[in-house]
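Chemist: take this sequence and fold it.
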Amino acid sequence: MTEKTAVTPETHNAPPARFSHGVRKGNILQVAGQVGYLPHVEGQPATLAGPSLREQTLRTLENVRSVLEAGSASWEDAVMIRVYLTDTGHFAEMNDIYDAYFEEQGIKEAPAARTTVYVGLPAGMLVEIDALAVLG
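Modeler: From the prediction side, this is the model:
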């Protein structure tokens, strides 16, 4: 049986509850929901990248990428991405940001994706993204 390993990049704050930023088991890596926090600075509280959807989405995608890389994966290994928005009015803008980001990353085949509206994020947070990757 393959061992389950927690994945936490050095750039990330400790999770606020008992969960991991990512978990790898065999060739499967599940990235937990990431938000637009700037890289962790010792002794300082978590800080959002900014108030705009663009700032938060780009930072969130980079945070997902950091977990993928810490788990020995890349965007090319991602088979599913789930995006959670807090406002239905953000769908078009998020899609534009998402498309441009992945084009810039040079992704050959886009992963499956799903976007839904979720109103349970803390105040000020506009987007959360998780990913499932299969390595090898």
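Chemist: contacts, neighbours, all on C-alpha from now
Modeler: OK.
Chemist: distance of I81 relative to V31?
Modeler: The spacing between I81 and V31, counted by Cα to Cα, to the nearest Å, is 9 Å.
Chemist: contact partners for N95?
Modeler: Counting by Cα atoms under 8 Å, 6 or more residues apart in numbering, N95 touches no other residue.
Chemist: coming back round to it: which neighbours do I81 and V31 share?
Modeler: In contact with both I81 and V31: D130, A131, L132, using Cα under 8 Å, 6+ apart.
Chemist: could you give the separation of whichever strand or helix holds the first one from the chain centroid?
Modeler: Counting by DSSP states H and E, the element that carries D130 is strand 127-134. Put simply, strand 127-134 sits 5 Å off its chain's centre (Cα atoms, centre = their mean, to the nearest Å).
Chemist: quick one more, to check against the first:
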Amino acid sequence: MKTIITTPNAPAPIGPYNQAVLNNGILYTSGQIAINPKTNELVLDTIKAETTQVMENLKAVLAAADMTFNDVIKTSIFISDMHNFAEINAVYGEYFNEETAPARETVEVANLPKFVNVEISVIASK
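Modeler: Okay, here's the model as predicted:
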């Protein structure tokens, strides 16, 4: 059964999609960018601050589904410049236990929504 997951603690969708969908115990999140849900403003001060906001948005969506980063089985990271990979990876790594970290792909893309530097989505399961 498909259940739509929403929370005011993550940015509202900016198009025809939902923050996440739970289906048969598996959570699929939409890609999160660094929009502060309290101000609706982008956090672009540094790549570290931007990535932290993305991860906090994902944390809020996971919490809305009664999950945590421990439940994440796959992540997809899209970045606009592979030169930012090390800084993004350092922040990302703060949210996962290295021994049980999820599978992941990281892809450099030409552009992202609102011309941000990083977008991340996750798949989680309990």
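Chemist: returning to what we had before: neighbour-wise, give me the winner out of the shared contacts of I81 and V31 of structure 1.
Modeler: Of all the shared contacts of I81 and V31 of structure 1, A131 has the most neighbours under the rule other Cα atoms under 10 Å, reaching 27 neighbours.
Chemist: and that one, what pairs with it in structure 2?
Modeler: Mapped onto structure 2 by TM-score structural alignment, A131 of structure 1 lines up with V122.
Chemist: now do the contacts for the nearest residue to that match once chain neighbours are set aside.
Modeler: Nearest residue to V122 of structure 2, sequence neighbours excluded (Cα to Cα, 6 or more residues apart in numbering): T75, at 4.3 Å. Counting by Cα under 8 Å, 6+ apart, T75 of structure 2 touches P102, A103, R104, E105, I120, S121, V122, I123.
Chemist: now the one helix or strand T75 of structure 2 maps to on structure 1. Mean distance?
Modeler: Using DSSP H and E, T75 of structure 2 sits in strand 72-79. Superposed on structure 1, strand 72-79 of structure 2 shows a mean distance of 0.6 Å to its aligned residues (mean Cα distance after the TM-score superposition for structure 1).
Chemist: okay, that strand sits on what stretch of structure 1?
Modeler: The aligned range for strand 72-79 of structure 2 is 78-85, by TM-score structural alignment.
Chemist: corresponding residue for D96 of structure 1 in structure 2?
Modeler: So, by TM-score structural alignment, D96 of structure 1 is matched to A90.
Chemist: and for V117 of structure 1?
Modeler: In structure 2, V117 of structure 1 lands on E108 (TM-score structural alignment).
Chemist: the residue lying closest to its match once chain neighbours are set aside: neighbour count?
Modeler: Spatially, and ignoring its direct neighbours in sequence, E108 of structure 2 is nearest to I79 (4.8 Å; Cα to Cα, 6+ apart). Residues near I79 of structure 2, counting by other Cα under 10 Å, number 22.
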